[in-house]
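Asks: Structural data only, the sequence is not supplied:
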């Protein structure tokens, strides 16, 4: 099947793991390996809610000339949960700051976050992490419960509350139900290309339910609808690129425009005919925007 706007799966240069906050965090390295200390630009890419590092690979494959590190968030993919405490934005931001320390001496460090990853990376920067630049794809610029899909968001809140309240043998299957995952995928995909839509649905079926347990996914969901980048905007003092979609029902353009106006050094670029799945549907133009931005700012 030929998939529009998608490169063949990239091959990692290396992989590894680090124990941070009790989580055995798995990560993969792509692109240009670090050679001379202080000269390699490293991009640490943080995926969105319920996904894992696979979701960002269509963009990673196109970031020519950069070294990219893609961790799985604690509790998702191949990374184990935090040993104690909730899986909220503060915990993830602290984890990310610790994760970055092992790469900060290799050269300029860039943070990239998609969707919920945009909140985590922004919170980490607001708390004191100082990357050379910040890239936010489909940034959560306003509370999800106030967006155009507010009704659906509130239905999702009820769904996760029910999954948490049921006995384990019923709760986890509900939260990983393939029909519900497919429904979410259908709602989020905006492309009319049947092959691309089929591939997106397959990606969601493969990777959207790779969470450690229902506690992790419920806590992370609560964080994803409770926090937004706007809460941290006034404390983000690094060059920041926002890439949004004009059909994003989760974060409308007006909210993204308000957000970029609050950043001390921000730029907003909008892709046409795409919603909240830029990393799947418009990976090539997004990667070009990132490369151009970093080429000018680093």
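Replies: Thanks, I have it. In this text, all values refer to a predicted model and were calculated from it rather than measured experimentally.

Asks: rest of the way, CA atoms for contacts and neighbours
Replies: OK.

Asks: need the longest strand for this structure.
Replies: Secondary structure of the chain per DSSP state E: the longest strand is strand 23-31.

Asks: List of residues touching it?
Replies: Residues outside strand 23-31 that contact it (C-alpha atoms under 8 Å, 6 or more residues apart in numbering) are 10-19, 60-61, 63-75, 78-83.

Asks: Quick one: buried ones out of those?
Replies: 18, 60-61, 63, 66-75, 78-82 (16 or more other C-alpha atoms under 10 Å).

Asks: if you look at those residues, which of them are in helices?
Replies: Secondary structure from DSSP state H places residue 60 of the buried ones among the contacts of strand 23-31 in helices.

Asks: Strands of this structure, start to end?
Replies: 14-20, 23-31, 42-46, 67-71, 109-114, 133-137, 240-245, 266-271.

Asks: can you map out the helices along this structure?
Replies: Counting by DSSP H, the helices of the chain are 57-60, 89-100, 116-126, 150-165, 168-175, 178-188, 194-207, 214-226, 253-262, 278-281, 283-297.

Asks: buried residues in the third one?
Replies: By 16+ other C-alpha under 10 Å, the buried positions in helix 116-126 come out as 116, 117, 118, 119, 120, 121, 122, 123, 124, 125, 126.

Asks: ok, structure two:
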């Protein structure tokens, strides 16, 4: 591993040309399909983009259920692509939430947790899968996915990477994390009041994207750091409008998985970074206990040396945990 140097933080290294250096697996190429859903407020028809990867490998004697992936705030299907590459035995369906990636914003509804959860439920139903999937989500996606499952979306199991276990403004990790949440909320609200072109310039300003990446990165690997910066530079501004993004930020900074824990009566795998500023180890343990108290089964893994970017910095480890956990569920069935 080529170690990160001080100058790499100021001037990010180039990303690797081949992501196999990060995953040990060839990159998978998804196929896009648009699933028609109803606007949660008006009922108007709209579409969600879903990117599907067919299985490219098999493991003898092990079932390989379909996986539905749900990205985080300001993300799209690219964010979890490395994890998909590391699980080649599974068909994967990466849903882009309304207003993110190739999915248009809701025509009428506000971009809230409840509305995003309803859109996810409708999208999964529209995929017409042969059996309920395993749902895997990261960051804000864990909030949306958990609320969707708690509201009745069929799923055989739930995998939450860096779950949002507590509201951003109440995060127990550090005073700095709470201060950053206050600043971020004001930043998105202010940008939404600007003309759209100016708002996009502010929200996608290279120094802002760079600073966000530096603040969230914990990796000591130059290849991982270069890949992370490149992904954020290319995809961090894939959103429909500044107004929609401000709505989604309000949802992401106030919604939590804990709010839906009482409805998670299924197997749940929680994987979080010990250094995650958006969810302290204590909050993750409390979330695990809440799921157990509700009647679900839960397995929690806290990974040292990583923060909120598990999907970039530990894709192989995350995939291995998912694979082992699913094999255990299959044996117990």
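Replies: Arrived safely. What you see is a predicted model; the values in this text were computed from it and never measured.

Asks: What does the TM-score come to for these two?
Replies: After superposition, the two chains reach a TM-score (TM-score structural alignment, normalised by the length of the first structure) of 0.93; 292 aligned residues with a C-alpha RMSD of 1.6 Å.

Asks: what about the residue mapped onto residue 228 of the second structure from the first structure, how many neighbours?
Replies: Counting by TM-score structural alignment, residue 228 of the second structure lines up with residue 200 in the first structure. Residues near residue 200 of the first structure, counting by other C-alpha atoms under 10 Å, number 23.

Asks: Once you drop chain neighbours, what's closest to the equivalent of residue 146 of the first structure over in the second structure?
Replies: With TM-score structural alignment as the criterion, the equivalent of residue 146 of the first structure in the second structure is residue 170. Closest residue to residue 170 of the second structure apart from its sequence neighbours, by C-alpha to C-alpha, 6 or more residues apart in numbering: residue 178 at 6.7 Å.

Asks: cool, and residue 259 of the second structure?
Replies: residue 147 (7.9 Å).

Asks: what's the counterpart of the one you found in the first structure?
Replies: Per TM-score structural alignment, residue 147 of the second structure is aligned with residue 123.

Asks: for residue 137 of the second structure, same thing?
Replies: Using TM-score structural alignment, residue 137 of the second structure lines up with residue 113 in the first structure.

Asks: Its match and residue 163 of the first structure, how far apart?
Replies: Residue 113 of the first structure sits at a distance of 27 Å from residue 163 of the first structure (criterion: C-alpha to C-alpha, to the nearest Å).

Asks: Centroid-nearest residue for the second structure?
Replies: Ranked by distance to the mean C-alpha position of the second structure (C-alpha atoms, centre = their mean), the top residue is residue 138 at 2.5 Å.

Asks: Mind listing what's buried along stretch 203-221 of the first structure?
Replies: Result for stretch 203-221 of the first structure [16+ other C-alpha under 10 Å]: buried residues 203-205, 207-221.

Asks: Could you list the residues in contact with it?
Replies: So stretch 203-221 of the first structure is contacted by 49-52, 54-55, 75-77, 80-81, 86-88, 160-161, 163-164, 168, 171-172, 175-176, 178, 181-182, 185 (C-alpha under 8 Å, 6+ apart).

Asks: follow-up on the earlier one: for the closest residue to the match of residue 228 of the second structure other than its chain neighbours, what are its contacts?
Replies: Computed as C-alpha to C-alpha, 6+ apart, the closest residue to residue 200 of the first structure that is not its neighbour in sequence is residue 280, at 6.9 Å. The contact partners of residue 280 of the first structure, by C-alpha under 8 Å, 6+ apart, come to 6, 55, 56, 58, 200.

Asks: if I line the two up, what does residue 108 of the second structure land on in the first structure?
Replies: Aligned by TM-score structural alignment, residue 108 of the second structure pairs with residue 84 of the first structure.

Asks: Output the strands of the first structure in JSON lines; the columns should cover distance to residue 288 of the first structure.
Replies: Shown next, in JSON lines, are the strands of the first structure (distance: least, C-alpha to C-alpha, whole Å):
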{"stretch": "strand 14-20", "distance to residue 288 of the first structure": "24"}
{"stretch": "strand 23-31", "distance to residue 288 of the first structure": "15"}
{"stretch": "strand 42-46", "distance to residue 288 of the first structure": "15"}
{"stretch": "strand 67-71", "distance to residue 288 of the first structure": "15"}
{"stretch": "strand 109-114", "distance to residue 288 of the first structure": "14"}
{"stretch": "strand 133-137", "distance to residue 288 of the first structure": "13"}
{"stretch": "strand 240-245", "distance to residue 288 of the first structure": "11"}
{"stretch": "strand 266-271", "distance to residue 288 of the first structure": "11"}
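
Asks: Tell me which of the ones you listed sits nearest to residue 1 of the first structure.
Replies: The minimum distance between residue 1 of the first structure and the strands of the first structure falls on strand 23-31, with 24.5 Å, by C-alpha to C-alpha.

Asks: Mean distance between that closest one and the second structure after superposition?
Replies: Once fitted to the second structure, strand 23-31 of the first structure is off its aligned match by 1.8 Å on average (mean C-alpha distance after the TM-score superposition for the first structure).

Asks: What is the distance between that strand and the centre of its chain?
Replies: Here strand 23-31 of the first structure is found 15 Å from its chain centre; the criterion is C-alpha atoms, centre = their mean, to the nearest Å.

Asks: ok and that strand relative to strand 14-20, angle-wise?
Replies: Strand 23-31 of the first structure runs at 150 degrees relative to strand 14-20, counting by axes from the mean of the first three to the mean of the last three C-alpha atoms, to 10 degrees.

Asks: Residue 233 of the first structure -> the second structure?
Replies: By TM-score structural alignment, residue 233 of the first structure lines up with residue 261.

Asks: What number of residues are in the vicinity of the residue lying closest to that match once chain neighbours are set aside?
Replies: Closest residue in space to residue 261 of the second structure, ignoring its immediate chain neighbours: residue 291 at 5.2 Å, by C-alpha to C-alpha, 6+ apart. By other C-alpha under 10 Å, the residues close to residue 291 of the second structure number 23.

Asks: what span of the second structure lines up against stretch 250-257 of the first structure?
Replies: So stretch 250-257 of the first structure sits over residues 278-285 in the second structure, by TM-score structural alignment.
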